[in-house]
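Trainee: no sequence on this one, just coordinates:
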């Protein structure tokens, strides 16, 4: 399989992207990595040697984090993100990974790679941590700020296929994020979406509240991108606050430092559970090719784990499965 990596996108580009690509190429020699970006910038970062299963595809431009997505994709035809998208569209790569501008990546998915026929809006679907380590797949968490009930139904269908094909989960439970668990709770969007999902063949468990998600009261959490992105950022902020507070408290005295030393294995496990780097990347579901979105501040390990996620999705025939289910063919 061939996986393209947008080497110029993200806060730590290109160094972290190149280092992560090198690690992935070494770990999975059956996977061909294509680093897309400015050759003159990337090559010095490969001074230690370039594996046989890694190549550079030159792209003279890059899309900045603050650029307007549609204008950036249309004007910068030779940007690393657009070139990587073209590789997927033209079959030169089986999937792509980017830590760049989320809006631009969404636009590239639509304008460069294209939507799966029958899908109206793609959705960003990251994993959220849970106490039992199985996680909850949540979508949409930021690809589309507005949604219709029909979009939420499609999110539920794509999320179910992802959990089955990538995570091997049989008959995963679908929950609709809401302000209460009663069937008629919420706004007009959630009420209408509730009825649509309930009438489908999916394993729908009804409305779920945000406070229960980390206990995995569902396997797939459905919401519109505006609400979902707020949920995601709130959880990231809470995780950061918790870890900083614990560090401060355990540093107050000799006694607390001793306690911290005793609890260190458990604390490290907690940190790993809440660390986005462990998951690597979130798929953009609904586009006609595998696109994985890394966190903007991803380091080399996060990029390496993104390649791992992409490999699993490709081995599970994720995109063909979604296409077949939606088209009915």
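Mentor: Okay, I see it. No experiment lies behind these values; they were computed from the predicted model shown.

Trainee: rest of the way, CA atoms for contacts and neighbours
Mentor: Noted.

Trainee: all strands of the stretch 201-329 of the chain, in order?
Mentor: With strands called from DSSP state E, counting those that start in this stretch, the stretch 201-329 of the chain shows them at 203-208, 220-222, 282-285, 290-293.

Trainee: which residues in the stretch 51-200 of the chain form helices?
Mentor: Per DSSP state H, counting those that start in this stretch, the stretch 51-200 of the chain carries helices over the ranges 69-75, 80-89, 102-108, 149-167, 188-199.

Trainee: which residue is nearest the middle of this protein?
Mentor: In the chain, the residue lying closest to the centroid (CA atoms, centre = their mean) is residue 282, at 1.0 Å.

Trainee: so what touches stretch 268-283?
Mentor: By CA atoms under 8 Å, 6 or more residues apart in numbering, the residues outside stretch 268-283 that reach it are 97, 124-127, 129-130, 133, 239, 243, 290-295, 298-299, 301-309.

Trainee: swap in 7 Å and give it another go.
Mentor: In this structure, residues lying in contact with stretch 268-283 by CA atoms under 7 Å, 6 or more residues apart in numbering are 124-126, 129, 239, 291-295, 298, 301-303, 305-306.

Trainee: which of those lies at the shortest distance from residue 204?
Mentor: Taking CA to CA as the measure, residue 204 lies nearest residue 125 of the contacts of stretch 268-283, at 17.9 Å.

Trainee: and the closest one, how far from residue 108?
Mentor: 17 Å (CA to CA, to the nearest Å).

Trainee: can you show me the strands along the stretch 1-150 of the chain?
Mentor: Going by DSSP E, counting those that start in this stretch, the stretch 1-150 of the chain shows strands at 2-6, 32-37, 54-58, 95-98, 123-124, 127-128, 136-139.

Trainee: okay, one more to line up with it:
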């Protein structure tokens, strides 16, 4: 497969993105990269032997991390992320990866690739580690923004998450949970209770409501929530590694903990490195703006594995 990479997206682009691409290709992948960025960024990438066989597109305009939707939705049709999406739309590449402005990426994906369902907002899906060392599919983590979530959207997330888990982990009947303030069926907003009732009678393997204290210590495989809450959960989880390792260092037990089955390194966001954008007619993976080179490489690997898994399923 070939992945278009936005060299200009991220807090420390293009250097971190270029290094991440190098790590990815040095990892033995059979995928190819199409790198999109400014002339300076492209020249930096070409200077590395591991990237010399990549395809390149020079595009001087790019969307910064701090720009608002108003600035990038008007007369900005030749930005690096725009060019990457056009390459995907035309079939030159099979997927797009960017660690840039998530709002801009989502807007551009909808504009160029189109939505699969005009009535539903896109969603972002990622994987988070549990205490049993298995991964939990968490969605939405920000695709729907600050919008109030209705029953139909929660149902859409549940089915999408279940389908993803089946493809990605070769599982027949993943367990789906609905994040809520209590286990009882009547807890939560009116939309949550409606969603609970429909999920219970659906063909999905619905396990009921899941409270916040069970997110990382549960037997469910897919956790459904709104994008606002999901994004907070993700950012909180990302802080665990730094907090725990600092505390372990302070009390002098780092070596002991490293020998345990569940060490904080399993919580590092670098291990996955990206979130899949659901609801658009294409394959788009969004990396964290603060990504390290290792996180970029992991994000590209995540995009690659998802594409290959779904391609096999479709065939």
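Mentor: That came in fine, so what should we check first? Treat the numbers as computed from the prediction; the structure is a model and nothing was measured.

Trainee: quantify their similarity with the TM-score.
Mentor: The TM-score (TM-score structural alignment, normalised by the length of structure 2) is 0.92; 313 aligned residues with a CA RMSD of 2.2 Å.

Trainee: ok, back up a step: how about the strands of the stretch 201-329 of structure 1 in a markdown table, adding distance to residue 186 of structure 1?
Mentor: Shown next, in a markdown table, are those (distance: least, CA to CA, whole Å):
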| stretch | distance to residue 186 of structure 1 |
| --- | --- |
| strand 203-208 | 9 |
| strand 220-222 | 13 |
| strand 282-285 | 25 |
| strand 290-293 | 30 |
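
Trainee: which stretch among those comes nearest residue 66 of structure 1?
Mentor: strand 290-293 (16.7 Å).

Trainee: give me the stretch of structure 2 that the closest one matches.
Mentor: The aligned range for strand 290-293 of structure 1 in structure 2 is 283-286, by TM-score structural alignment.

Trainee: give me the contact list for the matching stretch.
Mentor: By CA under 7 Å, 6+ apart, stretch 283-286 of structure 2 touches 94-99, 102, 274-277, 303.

Trainee: pick the most buried one from the strands of the stretch 201-329 of structure 1.
Mentor: strand 220-222 (a mean of 30; mean count of other CA atoms under 10 Å).

Trainee: now residue 111 of structure 2: how far from residue 104 of structure 2?
Mentor: 10 Å.

Trainee: so between the two, which is more surrounded?
Mentor: Applying other CA atoms under 10 Å to residue 111 of structure 2 and residue 104 shows that residue 104 carries more neighbours, namely 22 against 14.

Trainee: contacts only, for the more buried one.
Mentor: 69, 72.

Trainee: how about residue 135 of structure 2?
Mentor: Residue 135 of structure 2 makes contact with 127-129 under the criterion CA under 7 Å, 6+ apart.

Trainee: in TSV, list those residues along with distance to residue 78 of structure 2.
Mentor: Listed next are those as TSV, based on distance: CA to CA, whole Å:
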residue	distance to residue 78 of structure 2
127	32
128	34
129	38
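
Trainee: show the buried residues in those residues.
Mentor: 127-129 (16 or more other CA atoms under 10 Å).

Trainee: quick one: the aligned residue in structure 1 for residue 216 of structure 2 and residue 225 of structure 1, what's the gap?
Mentor: Superposed on structure 1 with TM-score structural alignment, residue 216 of structure 2 falls opposite residue 214. The gap separating residue 214 of structure 1 from residue 225 of structure 1 is 19 Å, by CA to CA.

Trainee: likewise for residue 22 of structure 1?
Mentor: Remark: distance between residue 22 of structure 1 and residue 225 of structure 1 (CA to CA) = 33 Å.

Trainee: cool, and residue 72 of structure 1?
Mentor: For residue 72 of structure 1, the distance to residue 225 of structure 1 equals 21 Å [CA to CA].

Trainee: residues near residue 11 of structure 1, how many?
Mentor: Residue 11 of structure 1 has 18 nearby residues by other CA under 10 Å.

Trainee: likewise for residue 57 of structure 2?
Mentor: Residue 57 of structure 2 has 18 nearby residues by other CA under 10 Å.

Trainee: which residues does the residue lying closest to it once chain neighbours are set aside contact?
Mentor: Closest residue to residue 57 of structure 2 in three dimensions, ignoring its sequence neighbours and counting by CA to CA, 6 or more residues apart in numbering: residue 36, at 4.7 Å. With contacts defined as CA under 7 Å, 6+ apart, residue 36 of structure 2 is in contact with 5-7, 56-59, 80, 84.
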